[in-house]
Every structure is written in C-alpha cells, then in structure tokens.
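Predicted model and sequence below, questions to follow.
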Amino acid sequence: MPRSGPRKLYKYTDEFKQTAVRLSHQPGLQVKTVATALEIHRFMLSKWRKDVRDGLIGGRAVKAPPPGPAREIAQLQALEQRYAERQQEHDLLKKPFGAVPLNGRNVRLHRRA
C-alpha cells in the first residue's frame, strides 16, 4: 500500500549520473548491484545509461571511478549470490524428511518401530 503524504524527490547532478553509469559499465558488475550500492532504483540507473548513450546527459567528462568501489560492489554481488544459495538450502532443510524429491527415483522410506 502506498504511503500517504508528500514524496521526497532527489535531484542528482550530471556528474553523479555519469559516474554511476561508468561504474555500472565495469566488467562483472550488474546494474542492480550498482544501483543498490548507490541507493537508487535500478530503473533510474538504466534510464541514465540510456540517456548517456543518447547524449542527453552531458557535462564535464568524468574519469572512471577508482577500482576500490568496483571491487567492493563485486564483493557485495558475490555475497548476495551466496546468500541466495544458502537461503535455498535453508528452505530445503525446513521441508519434512520425505518431501525432498529424489530426481524421479521411487524410493520407499521405512521407519523402525
């Protein structure tokens, strides 16, 4: 349910947009991960990428960001991926014992009395 009341609108500078776009073009980084790290919506970053490609966002050319943030974002991306895997494992372990599929094999489980 949407919140009531006024929304906060943020105005980002062209330099910030260009830096965000250059960071999102780093090899091995996803747009979603960069947007999360910069605390912006991923659709906004995708729009900025399109605007830069079309020449709508101009201004002073910004050199590529230092490798530190890119490395940290890559580490964040790897951690998120490992977390998702662990979450799947956890969900599997929460299921009852006989509910785990055994790749189509018919196996009967007997319990001793």
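Thanks, I have it.

going forward, measure contacts and count neighbours with C-alpha atoms only.
Will do.

got the buried residues for the helix ranked longest in the chain?
In the chain, taking DSSP state H as the definition, the longest helix is helix 67-94. Going by neighbour count (16 or more other C-alpha atoms under 10 Å), the buried part of helix 67-94 is 70, 73-74, 76-77.

Quick check: residue 79 vs residue 44, distance?
Between residue 79 and residue 44 the computed distance is 24 Å (C-alpha to C-alpha, to the nearest Å).

got it, and residue 94?
Separation of residue 94 from residue 44 (C-alpha to C-alpha): 38 Å.

Put this next to the first one:
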Amino acid sequence: ARCGKVCTEVHCESPKGRPACQKSKPYQNCHATCLRHPKPVGSMNCAAFVGKPLMPACMACAKGYPFKVPECMACSPDCVKQHCRGKPGPDCNKKPEWKACHKACTLAGGPRREL
C-alpha cells in the first residue's frame, strides 16, 4: 500500500484520472522502484513535520524526490544560505541558481559535511 500511495501522490494529479494514471509508465516505474526501496518513501518521511511550518517543504520533497526526502530536506538550508542570503521563501525557491543547487545536492545524497 505504501508504494501505491506514494506513486499516486507523485504522478497522479486528479482523483478522477487516477485509474488511468496508475497504468501509466511513469507510475509503473515509480511503483517498481518503490518496491525495491527498503527505506520510507515519499510523504512517509513527513510524519515528524505534521502541523509544523516545514510540512509544505517536506511534501514538496516527497513529490519531487520521493526516494530522497531526507536528503532533499537537508539540502534546502545550505542552498538558501548560498543563493538567497539566508532568507528562505517562495522567492528564493524560484531562483534558477537555488533550484540547481538544491537538485545537485539532493541527487548527490545530501550536503557534504566536514568531519
């Protein structure tokens, strides 16, 4: 059930179109990947943020990076510091340089920390 829920969140916009969407190639690929993924996926990673200001950010990560939600959440602050003078918000998230930073960081597995 977890994979169906997550892949529906990511790939199926309208409730009326869900049966057709769930037969689509992107949905099927998501579902197959999810079944092989051992960790929580998508919005399952957002339970700690329910009722908190970061919940919308977590849900955006769950939709954009369903298999890398923790990494996505961890990358935002560093990219905000680098490209938005440390001020988060919708204006920051729309900047191409923030988007590029955030995507690269998330796909690399999160921010690199010096030991």
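All right, it came through fine. No experiment lies behind these values; they were computed from the predicted model shown.

Superposing both, give me the TM-score.
TM-score for the superposed chains, counting by TM-score structural alignment, normalised by the length of the first structure: 0.25, backed by 54 aligned residues with a C-alpha RMSD of 4.6 Å.

neighbours around residue 94 of the second structure, how many?
Using other C-alpha atoms under 10 Å, residue 94 of the second structure has 10 other residues around it.

Same check on the one 3 residues further on?
Around residue 97 of the second structure there are 15 other residues, counting by other C-alpha under 10 Å.

Other residues contacting whichever strand or helix holds residue 51 of the first structure?
Per DSSP states H and E, residue 51 of the first structure falls inside helix 42-54. Helix 42-54 of the first structure has contacts (C-alpha atoms under 8 Å, 6 or more residues apart in numbering) with 17-18, 20-21, 31-32, 35-36, 57-58.

Need the single longest helix in the second structure, by residues.
The longest helix of the second structure (DSSP H) is helix 69-83.

Contacts for the helix or strand following that one next, please.
Downstream of helix 69-83 of the second structure, the first helix or strand assigned by DSSP H and E is helix 90-94. The contact list for helix 90-94 of the second structure (C-alpha under 8 Å, 6+ apart) reads 80, 83-84, 98-99.

buried set for whichever helix or strand comes after helix 90-94 of the second structure?
Sequence order places helix 96-107 as the next helix or strand after helix 90-94 of the second structure, per DSSP H and E. For helix 96-107 of the second structure, the neighbour count (16+ other C-alpha under 10 Å) marks 98-99, 101-103, 105-106 as buried.

rewinding a little: return the closest of the contacts of helix 90-94 of the second structure with respect to residue 36 of the second structure.
Nearest to residue 36 of the second structure, judged by C-alpha to C-alpha, of the contacts of helix 90-94 of the second structure is residue 99 at 28.1 Å.
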